[in-house]
Structure formats: C-alpha cells, structure tokens
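**Q** Turn this into a structure:
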Amino acid sequence: MAEKMSCPFCQTQVEYAIENSPDWYRDPSLPVYRIDCHDKCRQYWLEAISDPHPQIDPAIVTFLDSLNDEQRTFVSESTRHACDNGILIVYNRNILQYLVTDWHYVKAAVTLYELNNVSFQISGIGFDVANMLFFLDTADARFTLRLHRAGTSIHEIRSKIYWLQALWNEASIRTLSPVPGRDGEMIQCPSPNDLSPRYATVYDWIPGETLHGLPAAEKTPELIRKLGIMVGRMHAVSETLELPNWFTRPRYDTDWITAKIEAALGSDTDTSAEELAKLSSLSLRFSQFVAEHGEERDVFGLIHSDLEPHNIIVSDGQPCPIDVMEFGFGYYLSDILTLSRHFSEDEQTIFFEGYQEIRALPTDYPQQLALFEEIRVL
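**A** As a prediction, the model looks like this:
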C-alpha cells in the first residue's frame, strides 16, 4: 500500500515512495522522494538524505517553509506545466531557489511593460533554469517573456532582436516579435529587491501548433514546401544582411567543428581502430570541404542553429521559427540538415525544391549533408 503525505508544494494529500533517483539524474545512487500529486503538481522527485533514516533533504524543507502562498503556487504550477510537456524534474534546494528567484525577476519585469493584470507561469517547454521562458497572460492576450542568463551581454540580446526584425522586414518570415517596455526599449533590466540586474525581453504570442506536435494529416506537401522556402529565405537574409559593429553571436565555424572532431578522436582510449579511421576520414573530408568553400557568405552566415520541429510553430498554415537562443554564425547546411533529417525521402525532395525556389543548393548537396550528419552525431 502506498504511503501518503501532504504535497510539499500544494499541500494536498498525495502518494509518495522512497527510491533511488532516476538513471538520468546526476547521481542515480541518491535517495529521493517520488511525489505523485496527480491532480495538481503531477509527478516530481525531491532529493533526500538517508541518515539517520530516509527523509526529504532538510534544506529543501527549510526553503519551502520560507515561501509565501503565491510562491508555493508558482512552484506547483511550474512543476505541472513541466510535467505536462514531458519534462521530469528532480528538485534539490538549488533548483527550487532558481525557480523562486526567477519568480521575483518576472514579477518585477512585468511592471516595466504596458500590461495590466498579468499572470505568469513557466512555459514548461524546456527547463533551462538559466534562460527561463515564461508565458504572460492578460485578460485578452498572451505573450512570452525570456529571462536571460545572468551575465548575458546586452549586445547578444540586441543582436537576436536585430536578426528577428530582419527576418520579418526583409523576408516576411513571421517569428518572435519583440514588445517594447513602457520606456520604449525592447530590452528591460529588472532588479528586484537586492538581486543583481538581469535582462528580460517580451515577445508577441504566435498561436498555432509546433511542427513536432502537428497531426500527420496536416504535414502536407505544401507545408513541407513552405518549410523549404522559409529556410531559404532565412539564409537569403543572412547572406546580404549588413551587421552593426556591436552585433555579437556565437560562431559555429571551422575551428568549432574541427575542435569537435578532434575531441571525438581523443575522447576514448578504447575507441576501435575502425572507429578511429572513420573519424580521421571525417576530419580529412571536412578539411577538404573547408578548403573548397571556406566561410564565404554564400555558404556561411547567420543560422538558427536549433531548427528542430519543436522550434517551428505552424500558424494559419505558415511555418514560424521560434526559440533562437542558439542562433549564431554557421554553415547553412547545418540548418538544412537539422530540419530535413526529420522528413521522409519524398518529403526531403519537396523541402529541397522549396528551398531552391529561393536559393540554389550545390549539385553535390546530398554528399555535403551526409558529411554534416556525421559531424552532428559526434
């Protein structure tokens, strides 16, 4: 018979079990309390200690006792949204602290915008405690708020906004549209209580369904063609976009890829001779690719860098790229591969045709994509 207790987050009666932490956690040998709060928080784990007997880590209990009702509700709802999006969480005191600290920042940030009667919750889409994404809801609209990692350069964020606006202004690609604050600035800097300032940005909501979650019947040839056109337009913008001198984004360049290959070559002393030969061949073929193409703007420029199906919203039949946290300078082939590898052979043909309505692909692009696929899986 299952044991029962009050949920540490929402205080309802729940079932719990003491077990080892999940295999995917940082230390599977740690004891944890698995909390099954089906109606409210769903399922989560709390780190425990086993001396003198199994119990929830006292640091967690002390921290939760310090929270007010609004903060507890936020933790409970955040857990539910994460679980509903397939994210499993083992909480320790630090993760709970991150969540509540973000609550303070967002509560302060929403006052910097012309938004009234705002409620907010974590998106539950990903659980990046350093760059948390929130949904903001007013009486008649929804927005997203990105709370940026502490220490993020304002120029990195300005660069993201610059690119997003260029995609719309120059290629009519609907994507995240930044919302100005009360002072007219796109980037706000809340500093609640005694906490250090952090940057926040708000974007208009794009209604629709992710490409990943779209029913198969709606993934029509026409939509696949539009996806190819969208990626082609993104790269066409990148090829000609003039960048201000403050523009700064990561570079997924020749040095970055070469370092990735070299790390794989030296990562495991048990690597077989056959595998080493494959990696050496990959290094040679990539060097040949670079010698032929270099980093000219027709092959290398601003890319999304995470163009997975869950980062594309299909809204009114149009694909809209979102979540550009990783965007930077890289090979266009990387974007093309990231998305097209999810398609069937027939769908890939349609996708490439759509892309080439905007930009030409090299005659040997299948071989080039195969090369980048080998690099991707390293």
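
**Q** When you work out contacts or count neighbours from here on, use the C-alpha atoms and nothing else.
**A** Fine.

**Q** Do a quick rundown of the strands in the stretch 201-350 of the chain.
**A** Counting by DSSP state E, counting those that start in this stretch, residue ranges of the strands within the stretch 201-350 of the chain are 209-210, 251-252, 300-303, 312-315, 318-321, 328-331.

**Q** could I get the ones you listed as TSV with mean neighbour count and distance to Trp168?
**A** Formatted as TSV, the entries for the strands of the stretch 201-350 of the chain read as follows, by neighbours: other C-alpha atoms under 10 Å; distance: least, C-alpha to C-alpha, whole Å:
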stretch	mean neighbour count	distance to Trp168
strand 209-210	18	19
strand 251-252	18	23
strand 300-303	24	15
strand 312-315	22	15
strand 318-321	22	10
strand 328-331	23	18
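
**Q** With distance to Ser196 added, can I get those in JSON lines?
**A** Supplementary listing: the strands of the stretch 201-350 of the chain in JSON lines, determined by distance: least, C-alpha to C-alpha, whole Å:
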{"stretch": "strand 209-210", "distance to Ser196": "35"}
{"stretch": "strand 251-252", "distance to Ser196": "28"}
{"stretch": "strand 300-303", "distance to Ser196": "31"}
{"stretch": "strand 312-315", "distance to Ser196": "33"}
{"stretch": "strand 318-321", "distance to Ser196": "32"}
{"stretch": "strand 328-331", "distance to Ser196": "27"}
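
**Q** So which of those is nearest Ala259?
**A** In this view, those are compared for proximity to Ala259 by C-alpha to C-alpha, and strand 251-252 is the closest at 10.5 Å.

**Q** Quick one: list the elements packing against the closest one.
**A** strand 328-331 (3 or more C-alpha pairs under 8 Å, 6 or more residues apart in numbering; DSSP states H and E).

**Q** which residue sits closest to Pro319, ignoring its sequence neighbours?
**A** Of all residues not flanking Pro319 in the chain, Ile313 sits nearest, at 5.7 Å (C-alpha to C-alpha, 6 or more residues apart in numbering).

**Q** residues in contact with that neighbour?
**A** With contacts taken as C-alpha atoms under 8 Å, 6 or more residues apart in numbering, Ile313 has the following neighbours: Ile206, Pro207, Gly208, Glu209, Thr210, Leu211, Pro319, Cys320, Pro321, Ile322.

**Q** now do 7 Å
**A** With contacts defined as C-alpha atoms under 7 Å, 6 or more residues apart in numbering, Ile313 is in contact with Gly208, Glu209, Thr210, Leu211, Pro319, Cys320, Pro321.

**Q** Before we compare anything, build this one as well:
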Amino acid sequence: MESKIDWNGLALTTLAQYNVNATQLVFLGHSENVTFCVDTRNNQNFATSGEYDQQALFLLRIHYPIAQFCDRIWQQHAVIESELIWLIALHQDTHLVVPYPVQNLSGSFITSVAVDDISETLNCTLLKWVDGSPLDTEPTPIQARQIGELMAQLHQHTSLWELPSGLTRPKYDWEQLHASLIKLRSLVDAGTISVTDFAVLESALVRISNVMTALKKTRTNWGLIHADLNENNYIFYAGEARAIDFSCCGFGYYLYDIAHTLLHLFPENRRSFLSGYQSVCQLPDGYQSILEAFFLGAMVNNFAFLALQPNEHDYLLETVPYVNESFCSKYLKGEAFLFES
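**A** So this is what the prediction gives:
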C-alpha cells in the first residue's frame, strides 16, 4: 500500500499550504513519519553544503508510519498537536533550541492532506530546522555530561509547566510495557525466542511492574518525556547538545527517560550523563535500583519494536540470551549491573 504513495508529490502539495518557497526537497526517511528537508536557499545544494541556515531549512513530516509503528494513536490530530504545544512551550520558556512548528496559511500548525491512493487524510507538520551534527562515535565523557544536562532541562521544564487542558500523548507505563511483552510472546512460537529466555524476561518484568506500580506519579518524577533521546536524536552545534525528533514523546517517569538513553551509552559514559543530569536536577534516593528496572523495561520495549521487523529477528535470536545472562539474571538476583563494563 505504501509504495503507491507519491511522497514527493504529497510533500509539494502540503508545502503549497505554507508561505515557504522550496528550492529543493530532500527525502530523509520513513519510520514513524515520512520526513523531508525543505531547502529554501538560492544557489546552494543541501546535499553538499556544510553549513545549514536554520532560517532557510525546514523539516516536513507526513504523519504516516511504516508498518512497524502500527499504533494509529501517533497519527491522531490531538496527539500531534500536543507534541507541538510542548515544543512551543520549550521554545518560549527556556533557552533550549528545539524544533519549532510553523503555521500554514490558515494559521494552523497541522495541515491535513487527502491521499486518494490510500483513501485517507494524512496530517502533516512543518518545523524549523535545528542546526547541528549527530555524533559518528560514542560521546566523549564531556558530551555525555552535556546530554545529561539537556535531558534534565527538559524534565525541569515539564515538572514546572502547567499542562494545557486536553494535552494528549501516549504513556510509558506498566500497561505499555506489558503490551511489549505480549508482542515478544509471539516470537516464542516462531522459535526466535526460546521458552526459557522468555520465562526469564517475564520474571524480570514482574519485578519491574512492582517497581512501577509502587512509584507514585508526582510532578517531581512523572511528566512529559522525550522517550527517545539516543544518538540519532541529539545533535551538537558549537559544543552545545540539542534535542531533536520529539515524535515519541509522551508521559512517563523521568527515570525511565534516563534509562532509555543509558541503553545507548557505555558504562563509563552513563556516570558522566548522570553527573550532568544531577548538576541541574536532583535524583531521588535509591535511584540506581529504579534505573536498572527501567533500563530493562526500555530494553524490552525496544525488543518489541524489533519483533515487528522480520529482518531483525536474527539479531533478537542472538541478543535476547545475552541480555538475559548479562542483565536480567543479575537483576533477578539483586546484583547491580548498570555501571559494569
């Protein structure tokens, strides 16, 4: 079905509803959204230019996920609008550089476009480009600290922000984690995950559920989180860490947000990240044991996402036993593992 859609043509149709004169349109990718870089500069080539003018570049998102992002909630108008409301608030209330939504000619931040090929109307958004470059290696300890500071600033904002009425985003809670476990169970019958390994994951998640349900949701530990601040979604500009791609943001524990990012850092950089975080926001007593629970929870969520992609099943076949041996077994024995090499 997706191959029938002329994404480039749809992008041009969408841009006609904005006061933006595109000189070049560059397809970036298709995951939770179809994305394009919109270049409005004259006589410059996006593909070869090393300098990106934030005022002249835009990010166009067509909110139509690939099959792996099968939950239609991400396409809903209210859910998309809520993400944009937070981005606007971050822009107005902080010094953080974040993607900023652009209004269309009708004054709306969301543009709906009818697509005959799929008999649907898709929601589209246009954001100002955030200048910066991704890292092509593991962050240095200094960079890891900066990423920690960045996340803490995001949490600091949402902990103080008066949420507008009707703000709607998915939740990263026990129900969501349980849904991930159900997705993984389907791989047991397929032989991708052994019965024994699934039993270990399930035992770990029972303990994680106890941790989650015991934590009361307060303004100091629960709020809007980025939920996907990994090496693809933080960039650096003039030595400053910046967050991009808030598409997966939702309500969750701040410690879960931290744990999700720690998944992508070496143990020594995890310490640097937390040092940077604590320079802005204080962590609660006993945070390490909670972080380890959420670290495994984030890993299971990632496995569930990969379970929907057949080309990733060989990776899961090798990785799940390793994770059980290296992390889950220690967690079930009460042994710390988060900062071990």
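
**Q** Fetch the TM-score of the aligned pair.
**A** The TM-score (TM-score structural alignment, normalised by the length of structure 2) is 0.71; 276 aligned residues with a C-alpha RMSD of 2.8 Å.

**Q** one step back: nearest to Gly184 of structure 1, of the strands of the stretch 201-350 of structure 1?
**A** Across the strands of the stretch 201-350 of structure 1, Gly184 of structure 1 has its closest neighbour in strand 318-321 (25.0 Å, C-alpha to C-alpha).

**Q** mean shift between the closest one and structure 2?
**A** For strand 318-321 of structure 1, the mean distance from the matching residues in structure 2 following superposition reads 1.4 Å, by mean C-alpha distance after the TM-score superposition for structure 1.

**Q** I'd like the distance between Val266 of structure 1 and Lys260 of structure 1.
**A** Val isn't right for residue 266 of structure 1; it's Gly. Taken as C-alpha to C-alpha, to the nearest Å, the spacing of Gly266 of structure 1 relative to Lys260 of structure 1 amounts to 10 Å.

**Q** Same question for Glu308 of structure 1.
**A** When C-alpha to C-alpha is the yardstick, Glu308 of structure 1 and Lys260 of structure 1 sit 21 Å from each other.

**Q** In terms of neighbours, single out the busier of the two.
**A** Neighbour comparison, Glu308 of structure 1 and Lys260: the larger count goes to Glu308, with 21 against 15 (by other C-alpha atoms under 10 Å).

**Q** what residue of structure 2 takes the place of that one?
**A** Here Glu308 of structure 1 is matched to Asn230 in structure 2, going by TM-score structural alignment.

**Q** For structure 2, which segments are assigned as helices?
**A** When secondary structure is read from DSSP state H, structure 2 shows helices at 7-15, 77-93, 141-160, 174-190, 195-214, 254-262, 267-278, 287-307, 313-323, 329-333.

**Q** Taking helix 174-190 as reference, get the angle to the longest one.
**A** Orientation check (axes from the mean of the first three to the mean of the last three C-alpha atoms, to 10 degrees): helix 287-307 of structure 2 against helix 174-190 gives 50 degrees.

**Q** quick one: helix 287-307 of structure 2 to helix 195-214, angle?
**A** Calculated by the same axes, to 10 degrees, helix 287-307 of structure 2 forms an angle of 130 degrees with helix 195-214.

**Q** on contacts alone, who are the packing partners of helix 287-307 of structure 2?
**A** Here helix 287-307 of structure 2 touches helix 174-190, helix 254-262, going by 3 or more C-alpha pairs under 7 Å, 6 or more residues apart in numbering; DSSP states H and E.

**Q** In structure 1, what sits opposite Thr168 of structure 2 in the alignment?
**A** Match for Thr168 of structure 2 (TM-score structural alignment): Thr248.

**Q** re earlier: can I get the contacts of Ile313 of structure 1 in TSV including distance to Tyr91 of structure 1?
**A** Conversion of those to TSV gives the following (distance: C-alpha to C-alpha, whole Å):
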residue	distance to Tyr91 of structure 1
Gly208	31
Glu209	30
Thr210	28
Leu211	30
Pro319	36
Cys320	34
Pro321	31
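
**Q** of all the residues you listed, which comes closest to Ile60 of structure 1?
**A** Using C-alpha to C-alpha, Thr210 is the member of the contacts of Ile313 of structure 1 that lies nearest Ile60 of structure 1, at 35.5 Å.

**Q** what do we get in structure 2 for that closest one?
**A** The alignment partner of Thr210 of structure 1 in structure 2, by TM-score structural alignment, is Pro134.

**Q** Quick check: chain neighbours aside, which residue is closest to that match?
**A** Counting by C-alpha to C-alpha, 6+ apart, the residue nearest Pro134 of structure 2 is Ile235, at 4.4 Å.

**Q** can you count the residues close to Ile60 of structure 1?
**A** 20.

**Q** Please tell me I have it right and it contacts Arg93.
**A** Yes - taking contacts as C-alpha atoms under 7 Å, Ile60 of structure 1 lies within contact range of Arg93: 4.9 Å.

**Q** and the gap between the corresponding residue of structure 1 for Phe266 of structure 2 and Tyr113 of structure 1?
**A** With the correspondence set by TM-score structural alignment, Phe266 of structure 2 lines up against Ser344 in structure 1. Here the criterion is C-alpha to C-alpha. By it, Ser344 of structure 1 lies 44 Å from Tyr113 of structure 1.

**Q** Between these two, which is the more surrounded one?
**A** When Ser344 of structure 1 and Tyr113 are compared on other C-alpha under 10 Å, the one with more neighbours turns out to be Tyr113, at 17 against 10.

**Q** what residue of structure 2 matches up with that one?
**A** Under the alignment (TM-score structural alignment), Tyr113 of structure 1 maps onto Tyr18.

**Q** In contact with that match, which residues?
**A** Contact analysis of Tyr18 of structure 2 by C-alpha under 7 Å, 6+ apart lists Asn104, Leu105.

**Q** let's see 10 Å
**A** If you count contacts by C-alpha atoms under 10 Å, 6 or more residues apart in numbering, Tyr18 of structure 2 has them with Val102, Gln103, Asn104, Leu105, Ser106, Gly107, Ser108, Thr111, Leu126.

**Q** Out of those residues, the closest to Thr40 of structure 2 would be?
**A** For the contacts of Tyr18 of structure 2, the minimum distance to Thr40 of structure 2 (C-alpha to C-alpha) is 13.2 Å, reached by Leu126.
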